[in-house]
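A.B. asks: sequence and predicted structure below; questions after.
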Amino acid sequence: MRLSSSKFHLPAPLVTALEQTGYTTSADLLFSGSAEDIFCQLPPNTIGFNEFEECLARVLEASGAQGSHASSLLHSQATPMPKRCLDTGVDDLDELLMGLGGGSTVIEISGDIGSGKSMLATHIALRHLASDPDAQLLWIDTTGNFLVDQVAALLARHSGQGVATALARLHLSLAFDLDSAYQALHGLRHPSCVVIDSITPLLGPALSAVSAQGHALMVGFMRHLRAIAQSSNASVLVINNSTSNGNNQLNPNAVFPTTRKPALGPSFPFLTDATLWLTRRDSTMTGCISHTAEIWRSKTTRGKNVSRGELKEDISTSLRKWIEVPLTCGQVTKIFSDHAVLYLPKYKRHGDATEAFHPYVYAAMMNNPPADGEDTFISALRDELHACNSTSPRMYVRLPQAPVEAIHQEVRGLMEAEYAQTSITADEVQEQIEFLGQYAILSHRWERETTKS
């Protein structure tokens, strides 16, 4: 915290002298040397040494954690503050966060480059401003990449009572160091939401494996954000960059394989209420772009291996329906390909057969999902296979001998096996996300095995 803060009650001449010698925050004053060393750097006749020691003691006392009576804490919890209207716009993600966006929380949003961290935070901020005409939002830009024109265009997609004045209530501050960030936080009283994009350049340069000062600065800053969140009933979103997990090792927290992890070290996630990890995946199978949002650590949500029944309530609507019969397009297409290679001379390789049959299987599964009923799905497959058999010779050789009934019988057997299956692999879930081409919300860890036991 800056020494000029009224919290410390320091004499103005002393604050000016300390700032001129490079001591601008309480951390500088407390961790940069002994009282004698700092006092000797001050201009003559600034302050007496005994008075300087008293000022130093005040800074130390004000910077320490304040004690609280249990009765006071009980009273504050029994009198909840009005809930802020802050949500992501994705119902499943709001349900996954379990109300953490309702105020008095600090949420970390992390992910690799291009995963949508800033875009998600922007939409959350604009939804908040548009829905609440009294909301005040502070956006601290640490990279200089905030584009007002782009934000104004995105605001047109939102509706609410506060749309007309939303941009006037969005307070933008540039902060390229920790001191500037503190100053920006002190400049707006009682914000309803604070976004820091990103926090990595502010804290990362100070972290070191041989010194604890950087860690102390990080903890102090996050404590300050926590105090703002609690005193103002605000939601604080901190965007954190990613870094390599080391030696290309897979991150054990991730649902889908990744060698990345949030920056700022392993202790940073414990300074927030939840860590939201975003991933972008480009599907070569469907040409769609899918985004996954995973809760890696949270004070309220679970993180464990779960059965299909336990998983059912924690993912998006389309995947929730698919879990009833977790049959993938790849599994059905493989049955078609196996029969084609055996009985149809046109297809000498599985790759050729897969390429030919995939569009028909895809159409059947999209129009009549297996969860809608076995007979309906089999009937849709039969229609698509007959359509494939009657395809123009310009595209493929006619397939009048395609073993329709044999294929359908094997598909029925596979569906019966899927009904009885209790666990789902990560590969199957990933294929279905690409198949649906939608924003999928995932909170649990699927089994790593690519084959089922």
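C.D. replies: Okay, I see it. Bear in mind that the values here come from a model prediction, so they are computed numbers and not experimental data.
A.B. asks: only C-alpha atoms for contact and neighbour calcs from this point on.
C.D. replies: Fine.
A.B. asks: show me where the stretch 151-300 of the chain has its strands.
C.D. replies: Using DSSP state E, counting those that start in this stretch, the strands of the stretch 151-300 of the chain run over 170-174, 193-197, 235-240, 242-244, 260-262, 274-282, 289-298.
A.B. asks: I'd like those as TSV, with mean neighbour count and distance to residue 160 appended.
C.D. replies: Output for those, formatted as TSV (neighbours: other CA atoms under 10 Å; distance: least, CA to CA, whole Å):
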stretch	mean neighbour count	distance to residue 160
strand 170-174	17	15
strand 193-197	26	17
strand 235-240	26	20
strand 242-244	16	34
strand 260-262	22	34
strand 274-282	20	27
strand 289-298	21	26
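A.B. asks: let me have those in TSV, extended by distance to residue 53.
C.D. replies: Below are the strands of the stretch 151-300 of the chain laid out as TSV (distance: least, CA to CA, whole Å):
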stretch	distance to residue 53
strand 170-174	35
strand 193-197	36
strand 235-240	36
strand 242-244	43
strand 260-262	41
strand 274-282	40
strand 289-298	42
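A.B. asks: okay, now the one to match up with it:
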Amino acid sequence: MRLDSDLLTPDPLSVSLVEALARLAIHTSADLLLSDASNTLRSSQTPLQSRALNIYKRLPAGTISLRDLELCLLSVLKKIATPGIAASDLQSRPRTYLSSFPALNRLIDHDNSRGFPSQNVYEISGDHEAGKSTLILNIVLRYLLSQPSDILWIDTTGDFAVDRSLEILQNLMEEPQYSYPPTIDLDSDMDPFAPSPPSLESIKEDALTRLHVSVAFDIQTTYEILDSLGLSTNSSATFVPIQCLVIDALTPLLSPHLSAVSAQGHSLVTTFMHQLKILAVKFDLVVFVINNATLLPPTQNQVNSDPNTVALTSSFSHSRSIFPFVNKKPALGPSFPYMTDATLWIAEWQDVSEAGGDIPGDGTTLHMIEIFRSRMSASNTWCRFKIRGSIVE
């Protein structure tokens, strides 16, 4: 991790100290903690104290005291270290599952069809208007109706619409398992003082109250939002009411920092995704990051072939999809999928005649979701689903 990253500067490393270290060719946490380790470690010194002394001798006089430098190195070590968890604690911790439609539940959780397990970060990628946000919004609202937990939705584009949420909630509450108000058996014994069942409006209001929507247009604001809710790697808390985190979309936050001539942006992206994974494990979260798409480059034989025949081929290099019509890939670079636990690709289905049923003429569209890569389920598996307005069917 670079020393001038937001996680290390200005706390615990001051800007002046980072600049002084840079003049000594110490730019990263590895340079600070590991490089040029002393081979003459005294019996009374720890490796950290020995490293601090070596750096202190090279710094200009008056830059920082030796004791403060030792504390800075210790703070950096705590910041970048992954916290340990006992295996017995992992076994006893219950896991949260966010359920979707049955076919997708089986793809993600093949054995029990429970849906998306917690403690994982899921990348939801696809082209513009492929249905990414709509699918995730249906999933989180379904969870809010069935569980008394909270969900944090970080909107990076300012496109979140409450009207869509109300439409989805209304549709979900018409399903049998969410029948409100509950059916009353007049023949059964009833407590005359029992509270009346909640109204439809109060149920919708309660669900929307537990859906926390925040707007963030940069990485620093995102960190501040997470810290304000106790979602911090430095937090001593082991429980927060938030059970799911959605970032819609991640691409506008990270893509401005990526460059083909500098590794600093890649370091920032890696650090941010690493922090999300730590939060997911520490607080038992389900994390969804929505990513955009970018065009695939043509294969070599496409480039060299006759221009009149290029349109007949549907082969694209570096494609993770099993479908020939998929000519795009997730944005943010080829290494980004390896920073998440699963990459799901969503696209509109090209051949509606193969849907296995008629598509009504009410604006319903047919979509497919394919697992490009996953650590907990089989890759290159897929299923279809329909979107009617804002409703996933």
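C.D. replies: That came in fine, so what should we check first? These numbers were taken from a predicted model, which means no experiment stands behind them.
A.B. asks: what's the TM-score here?
C.D. replies: TM-score for the superposed chains, counting by TM-score structural alignment, normalised by the length of the second structure: 0.63, backed by 284 aligned residues with a CA RMSD of 3.6 Å.
A.B. asks: circling back to that earlier point, quick one: closest of the strands of the stretch 151-300 of the first structure to residue 351 of the first structure.
C.D. replies: strand 274-282 (21.0 Å; CA to CA).
A.B. asks: residue 162 of the second structure matches what in the first structure?
C.D. replies: Counting by TM-score structural alignment, residue 162 of the second structure lines up with residue 148 in the first structure.
A.B. asks: residue 53 of the first structure maps to what in the second structure?
C.D. replies: That one, residue 53 of the first structure, aligns with residue 69 by TM-score structural alignment.
A.B. asks: I'd assumed that match was in a helix, is it?
C.D. replies: Yes: when DSSP: H, G, I helix; E, B strand; the rest coil is applied, residue 69 of the second structure is found to be in a helix.
A.B. asks: where does the residue lying closest to it once chain neighbours are set aside land in three-state SS?
C.D. replies: Excluding its sequence neighbours, the residue lying closest to residue 69 of the second structure (CA to CA, 6 or more residues apart in numbering) is residue 52, at 6.2 Å. Look at residue 52 of the second structure: counting by three-state DSSP, its state is helix.
A.B. asks: surely residue 52 of the second structure meets residue 71?
C.D. replies: No: when contacts are counted by CA atoms under 8 Å, residue 52 of the second structure is not listed as touching residue 71 (9.1 Å).
A.B. asks: out of those two, which sits in the more crowded spot?
C.D. replies: Ranked by neighbour count (other CA atoms under 10 Å), residue 52 of the second structure and residue 71 place residue 52 first, with 23 against 17.
A.B. asks: in contact with the more buried one, which residues?
C.D. replies: Each residue near residue 52 of the second structure by CA atoms under 8 Å, 6 or more residues apart in numbering is listed here: 66, 69, 70, 73.
A.B. asks: which of the residues you listed are buried?
C.D. replies: Burial by neighbour count, 16 or more other CA atoms under 10 Å: within the contacts of residue 52 of the second structure this picks out 69, 70, 73.
A.B. asks: what's the separation between the last one and residue 33 of the second structure?
C.D. replies: Applying CA to CA, to the nearest Å, one obtains 7 Å for the distance of residue 73 of the second structure from residue 33 of the second structure.
A.B. asks: list the residues that contact both of those two?
C.D. replies: Listed contacts common to residue 73 of the second structure and residue 33 are residue 48; contacts here mean CA under 8 Å, 6+ apart.
A.B. asks: export the buried ones among the contacts of residue 52 of the second structure as a markdown table, with columns for distance to residue 81 of the second structure.
C.D. replies: Shown next, in a markdown table, are these (distance: CA to CA, whole Å):
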| residue | distance to residue 81 of the second structure |
| --- | --- |
| 69 | 18 |
| 70 | 16 |
| 73 | 12 |
